[in-house]
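S.K.: sharing a model prediction with you, sequence too.
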Amino acid sequence: MYRRKQWDDEEESHERWLISYADFITLLFAFFVVMYATSTINLNKYRALSDAVVTAFQGKPGQVTTLDAQTQTSLQNQSSVLKPLPLSYLYQEKKQRDQEKVHAIGQQLANTLTPWIEQKLIAVYQSDLGIEVDIQSRLLFNSLQATYTPQALAVLNAAGGQLKNEYRTIQVEGHCDRHLFNGQADAETKRWELSAAQASHVTASLAGQGIASKWLSATGMAETKPVSSSDNEFAQALNSRITLRILTAESSTQQSSNIANRQEIQPAIVPSPTLPETEPPILPAQATP
């Protein structure tokens, strides 16, 4: 019996993917053209491009919307090049966002420390440097000492719990009133020592809350930065305080750059004056035992 010869199927084309790829690239190009057109704030150019794209996709070549004379003149007068935003604008935007974040930190601290704020023992401020939390020394320390009061740890735990995840530079400053240790010997020295010791204690407590030591610093300011010049007891209580300052990103960067850009100054080479030669002193003879 005669058998029909089976013909092999035609070889499969391995280049058919190029057609789909070309269609994809064409659509992608059209998409970016549309995106570029919409990024420019020019309604006339947007309408013209939109009409051209719609006409092309509807399959009616040659039917392009004719622009009027006023539109053509407007397109000719306006540049098609996108101008980048100035660096000053970007810097101000970044600074504004950081200020808003810092304000949010201050609001959280104020909410957490509400019981002591209502008692006028703590005050929260916002400045150009960042957030400043003034805590009266009598709330944290016993009189004229650097030992904690019973409620000190509760205050520091509340503040540290809010700050341990912020990763910002925190300055701890100790302040004293100028009337402390009056009548005692070395009163000024004692005020410096007390303010530095209290600031160091608070810094160590914040580090114990989980704040990295690289974000912390302690400074004793003695009576150099009073908040009130009055002599009454309330003013003296305000002056004797601990200040927690949470810096903005700009203030922290400025301090870091100041340290990084400092240059060492070597002493000038000046010939030392010639001293007259003197004979060595004659030592008394030691008695032999």
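M.R.: Structure's in. What do you need? Not measured: the values here are computed from a predicted model.

S.K.: drop to CA atoms for contacts and neighbour counts, all remaining ones
M.R.: Fine.

S.K.: and A123, which of the three is it?
M.R.: When classified by DSSP: H, G, I helix; E, B strand; the rest coil, A123 comes out as strand.

S.K.: can you check the one 10 residues further on too?
M.R.: Taking three-state DSSP as the rule, one finds V133 in the strand state.

S.K.: count the neighbours of it for me.
M.R.: Burial of V133 is recorded as 22 neighbouring residues (other Cα atoms under 10 Å).

S.K.: distance check, it against H175.
M.R.: 13 Å (Cα to Cα, to the nearest Å).

S.K.: overlap in contacts, these two.
M.R.: Listed as contacting both V133 and H175 by Cα atoms under 8 Å, 6 or more residues apart in numbering are 242-243.

S.K.: can you map out the helices along the stretch 51-200 of the chain?
M.R.: 69-77, 87-112, 114-118, 137-140, 152-163, 187-208 (DSSP state H, counting those that start in this stretch).

S.K.: helices or strands next to the first one in the packing?
M.R.: Judged by 3 or more Cα pairs under 8 Å, 6 or more residues apart in numbering; DSSP states H and E, helix 69-77 is in contact with helix 43-57.

S.K.: buried residues, the helix it packs on. List them.
M.R.: Neighbour counts using 16 or more other Cα atoms under 10 Å place 45-46, 48-50, 52, 55 of helix 43-57 among the buried residues.

S.K.: okay, one more to line up with it:
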Amino acid sequence: MRRHRPQQQIEVKHERWMVSYADFITLLFAFFVVMYSISQLNEAKYKELSTSLNAIFTSPPRNPNPIALNERSAMPSAVVDQSAQSTLAGTPAIVADLSQLESQLTSEFADLIDDELVELDSNELWLELKLNSNVLFASASAEPSDAAKELFGQLATKLRGYENQIQIEGYTDNQAIRSPRFASNWELSSARAATVVKLLIASGVRPQRLSAVGYGEFQPIADNDTVAGRQQNRRVVVMVSRRAPERMSVSARTAMEMAAKEPNAFQSQSEISRAASRASAIAEMRQMAEQRLLQELEAEAAAQAEEELPPLILQPQATESGGVLYSNGDSQ
């Protein structure tokens, strides 16, 4: 008769989940401790920083002397009106001067205009002088030709008597450039604009008035599928601003608009002077940044223009001892 072994009972411990739960609670506690520790701020320093930022960005300059509500500002409103009008709308004298400049340039470059190598145009914001790059530079080059040096020397004599901002813009066609100096048409157009800036500075135009921009092939004015269209797209444009404050910062322009609308917004002439000084400082910083960018582009282009060493080709040569000597073939 078969004996039946008694089945062994397995004891099941139902408390094992408590170990995992305890680990989870411990980690959760540590997490909240860390979060609490990093959330502690120095309240005094926080208030000091908040007050300083609020004073710089939001608080307008105030007059230390008390002013009655029904008392008008001691500064004549004519000063505010004149400053605001000359800043925001551009004075008629500037427009008249540029009209005279336009007639002078038309007379100076009449032959080039007739040959469709130079085009003169204007609107309410800019006086635009468009020049064909074929007259100024060789293909895939930013070195100015003799004609370019003479042309921009003549142009500089006309521009020296003005204080308007001048922007030089470089454009190319869509043909891929094959030059060790320029990686793409971006570099070529920027280098050509920078070259024109240098020519104008060398002829007496103040550097503070000048800026250079390169657009590459991405703003064509004609069809790049034809030779004539590509020739029109290869151009350099000299843009003379009709208004001196075209480069004014947004904050300074807002301050001048407030002065024009509310003469009592600024309680003294010194406050307007400070606003103008801030705008001038911002413009100078922007000009320095643009000049630094031009220097970096020129340094990069000069580095790419360095001639690479020719490849070293080793040729086997038999020696008197029966061995083989590898040389480049130039050794004597």
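M.R.: Everything's here; your move. Worth saying up front: this structure is predicted, and the values here are computed from it rather than measured.

S.K.: follow-up on the earlier one: ok, and which of the helices of the stretch 51-200 of the first structure has the densest surroundings?
M.R.: Among these, helix 137-140 has the highest mean neighbour count (mean count of other Cα atoms under 10 Å), at a mean of 22.

S.K.: which part of the first structure matches stretch 23-36 of the second structure?
M.R.: Counting by TM-score structural alignment, stretch 23-36 of the second structure falls onto no part of the first structure.

S.K.: so how far is that stretch off the chain centroid?
M.R.: Relative to its chain's centre, stretch 23-36 of the second structure lies at 49 Å (Cα atoms, centre = their mean, to the nearest Å).

S.K.: do stretch 119-136 of the second structure as well
M.R.: For stretch 119-136 of the second structure, the distance from its own C-alpha centre to the chain's C-alpha centre is 22 Å (Cα atoms, centre = their mean).

S.K.: in the first structure, what residues pair with that stretch?
M.R.: Mapped onto the first structure using TM-score structural alignment, stretch 119-136 of the second structure spans residues 123-140.

S.K.: start to end distance for the matching stretch?
M.R.: End-to-end distance for stretch 123-140 of the first structure, by Cα to Cα: 14 Å.

S.K.: can you pull the buried residues of that stretch?
M.R.: In terms of neighbour count (16+ other Cα under 10 Å), stretch 123-140 of the first structure has its buried residues at 123-124, 126, 129-140.

S.K.: most widely separated two among those?
M.R.: Distances among these were taken as Cα to Cα; the most separated pair is L129 and R138, at 25.9 Å.

S.K.: which element is Q231 of the second structure on?
M.R.: Following DSSP states H and E, the helix or strand that holds Q231 of the second structure is helix 227-233.

S.K.: columns distance to I259 of the first structure on top of the helices of the stretch 51-200 of the first structure, output as a markdown table?
M.R.: Conversion of the helices of the stretch 51-200 of the first structure to a markdown table gives the following (distance: least, Cα to Cα, whole Å):
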| stretch | distance to I259 of the first structure |
| --- | --- |
| helix 69-77 | 51 |
| helix 87-112 | 22 |
| helix 114-118 | 36 |
| helix 137-140 | 31 |
| helix 152-163 | 25 |
| helix 187-208 | 21 |
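
S.K.: in contact with W186 of the second structure, which residues?
M.R.: W186 of the second structure sits next to 214-217 when contact means Cα under 8 Å, 6+ apart.

S.K.: rerun that using 7 Å as the cut-off
M.R.: 214-216 (Cα atoms under 7 Å, 6 or more residues apart in numbering).

S.K.: over to M221 of the first structure?
M.R.: Counted by Cα under 7 Å, 6+ apart, M221 of the first structure has contacts 173-175, 192, 195.

S.K.: pretty sure R245 of the first structure is in a helix, no?
M.R.: No. Judged by three-state DSSP, R245 of the first structure forms no part of a helix; its state is strand.

S.K.: which position in the second structure pairs with it?
M.R.: That one, R245 of the first structure, aligns with M239 by TM-score structural alignment.

S.K.: that match and Q269 of the second structure: what is the separation?
M.R.: Counting by Cα to Cα - M239 of the second structure and Q269 of the second structure are separated by 34 Å.

S.K.: neighbour-wise, which of those two wins?
M.R.: Taking other Cα under 10 Å, M239 of the second structure and Q269 do not tie; M239 has more neighbours (22 against 13).

S.K.: from what I see, the more buried one and E128 are in contact.
M.R.: Yes. Proximity of M239 of the second structure to E128 meets the contact threshold set by Cα atoms under 7 Å, at 4.7 Å.

S.K.: can you show me the strands along the second structure?
M.R.: 118-122, 126-132, 166-171, 210-214, 235-241, 315-318, 324-327 (DSSP state E).

S.K.: could I get those as a markdown table with distance to L159 of the second structure?
M.R.: Conversion of the strands of the second structure to a markdown table gives the following (distance: least, Cα to Cα, whole Å):
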| stretch | distance to L159 of the second structure |
| --- | --- |
| strand 118-122 | 15 |
| strand 126-132 | 12 |
| strand 166-171 | 9 |
| strand 210-214 | 11 |
| strand 235-241 | 9 |
| strand 315-318 | 62 |
| strand 324-327 | 61 |
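
S.K.: do you know which of those strands lies nearest Q85 of the second structure?
M.R.: Each of the strands of the second structure has some distance to Q85 of the second structure by Cα to Cα; the shortest is strand 235-241, at 16.7 Å.

S.K.: for T38 of the first structure, find the nearest of the helices of the stretch 51-200 of the first structure.
M.R.: Closest to T38 of the first structure of the helices of the stretch 51-200 of the first structure, according to Cα to Cα: helix 69-77, at 15.0 Å.

S.K.: onto which residues of the second structure does that closest one map?
M.R.: Per TM-score structural alignment, helix 69-77 of the first structure has no counterpart in the second structure.

S.K.: cool, stretch 193-204 of the first structure as well?
M.R.: Counting by TM-score structural alignment, stretch 193-204 of the first structure corresponds to 187-198 in the second structure.

S.K.: compared with the first structure, how much does the matching stretch deviate?
M.R.: Between stretch 187-198 of the second structure and its aligned stretch in the first structure, the superposed structures give an average distance of 0.4 Å (mean Cα distance after the TM-score superposition for the first structure).

S.K.: so how far is that stretch from its chain's centroid?
M.R.: So, by Cα atoms, centre = their mean, the centroid of stretch 187-198 of the second structure is 14 Å from its chain's centroid.
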